[in-house]
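**Student:** Generate coordinates for the sequence data below:
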Amino acid sequence: MWELNIFITLLLAIFILMAGSGIGSAAEIIVHSGESIQAAINNATEGDTIIVEPGTYHEDITVDTQDLIIKSKSGNPDYTKFTGHFGIGFMNTNLGTIFDGFTLQGNYSAILKEKA
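**Tutor:** Here you go, the predicted model:
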């Protein structure tokens, strides 16, 4: 009987380790044409990658999450265009955000705000 208890305990421990193995890993979030990049940023956590499909995106974006990668799916800036204001983080904060593979049109200067 105790052998069965040990077996069940070991099986349960293995199951818990397998179930918890994905905790804390970075996610990949896809933004389809017509969807909001800001919504993806708001749902992202540190270390996530946001992949933006080709299209033109008209919105204001603020990034306050550390270590995000925001990149176009094609990698070709001619296929993925961004218009609007773009701000990364708070002053005196190193967010480590990467924004790659986009054509920036309009007012695209970084807007840094004082942390409240």
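**Student:** For the rest of this, base every contact and every neighbour count on C-alpha atoms.
**Tutor:** Fine.
**Student:** could you measure residue 105 against residue 88, distance?
**Tutor:** Distance from residue 105 to residue 88, counting by Cα to Cα, to the nearest Å: 17 Å.
**Student:** higher neighbour count, those two?
**Tutor:** Of the pair residue 105 and residue 88, residue 88 is the one with more neighbours under other Cα atoms under 10 Å, namely 23 against 13.
**Student:** so residue 86 makes contact with residue 62?
**Tutor:** Yes. Because the distance of 6.0 Å satisfies Cα atoms under 8 Å, residue 86 is recorded as touching residue 62.
**Student:** Which stretches in this protein count as strands?
**Tutor:** Assigned strands in the chain, in chain order: 28-31, 49-52, 55-58, 61-63, 69-72, 80-83, 86-88, 98-100, 103-105 (criterion: DSSP state E).
**Student:** and this one, so I can compare the two:
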Amino acid sequence: MKKVFILMLGLVASTASFANSSVPHTTVAQTRVVMTSDQKIRLFVQPLHTKGQLAIRDANGQAVYTSTVSLQKGLSQQLDCSNLGTGTYRLTLTTGDETITKTFVMQANPNQSFVVQ
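**Tutor:** From the prediction side, this is the model:
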């Protein structure tokens, strides 16, 4: 099962880096999200001259976490998701008219939790 998790994480990382290769460096699309084996999400965003609204929403669209973040120097933030129940969640980062959404799944076994997109 650990090999499947590593494979899925590798596929997500390779897809994300391929998708970002042709995007200008001034967009929120230069965001990387990684789920660790201890149910934490690492969020990396390139420097932008704006603030952003960060939110985690459950499958029903209810916000379980919101925060306004400064992106002037970029963002490297770790979010502890161990208190979230099993299910599908969406992490969104909104800056002005741009929004990036990453879906992640929390499993009962932390080693099986993963980022979908």
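**Student:** Can you give me the TM-score here?
**Tutor:** TM-score for the superposed pair, counting by TM-score structural alignment, normalised by the length of structure 1: 0.24. Supporting figures: 48 aligned residues with a Cα RMSD of 4.5 Å.
**Student:** any idea whether residue 66 of structure 2 is helix, strand or coil?
**Tutor:** The local conformation at residue 66 of structure 2, judged by DSSP: H, G, I helix; E, B strand; the rest coil, is strand.
**Student:** residue boundaries of the helices in structure 1?
**Tutor:** In structure 1, the segments counted as helices under DSSP state H are 2-20, 37-43.
**Student:** Against which helices or strands is the last one packed?
**Tutor:** Judged by 3 or more Cα pairs under 8 Å, 6 or more residues apart in numbering; DSSP states H and E, helix 37-43 of structure 1 is in contact with strand 28-31, strand 49-52, strand 61-63.
**Student:** follow-up on the earlier one: between the helices of structure 1, which gets nearest to residue 28 of structure 1?
**Tutor:** For the helices of structure 1, proximity to residue 28 of structure 1 was assessed by Cα to Cα; helix 37-43 is nearest, at 10.0 Å.
**Student:** Please spell out which residues along the closest one are buried.
**Tutor:** With burial defined by 16 or more other Cα atoms under 10 Å, the residues of helix 37-43 of structure 1 counted as buried are 37, 40-41.
**Student:** Kindly indicate which of those residues lies nearest residue 80 of structure 1.
**Tutor:** Distances from residue 80 of structure 1 to the buried residues of helix 37-43 of structure 1, taken as Cα to Cα, are shortest for residue 37 (11.9 Å).
**Student:** which non-adjacent residue is nearest the closest one?
**Tutor:** On the basis of Cα to Cα, 6 or more residues apart in numbering, the spatially nearest residue to residue 37 of structure 1 that is not a chain neighbour turns out to be residue 31, at 6.3 Å.
**Student:** ok, now which ones touch that neighbour?
**Tutor:** Residues counted as contacts of residue 31 of structure 1 (Cα atoms under 8 Å, 6 or more residues apart in numbering) are 37, 40, 50-53.
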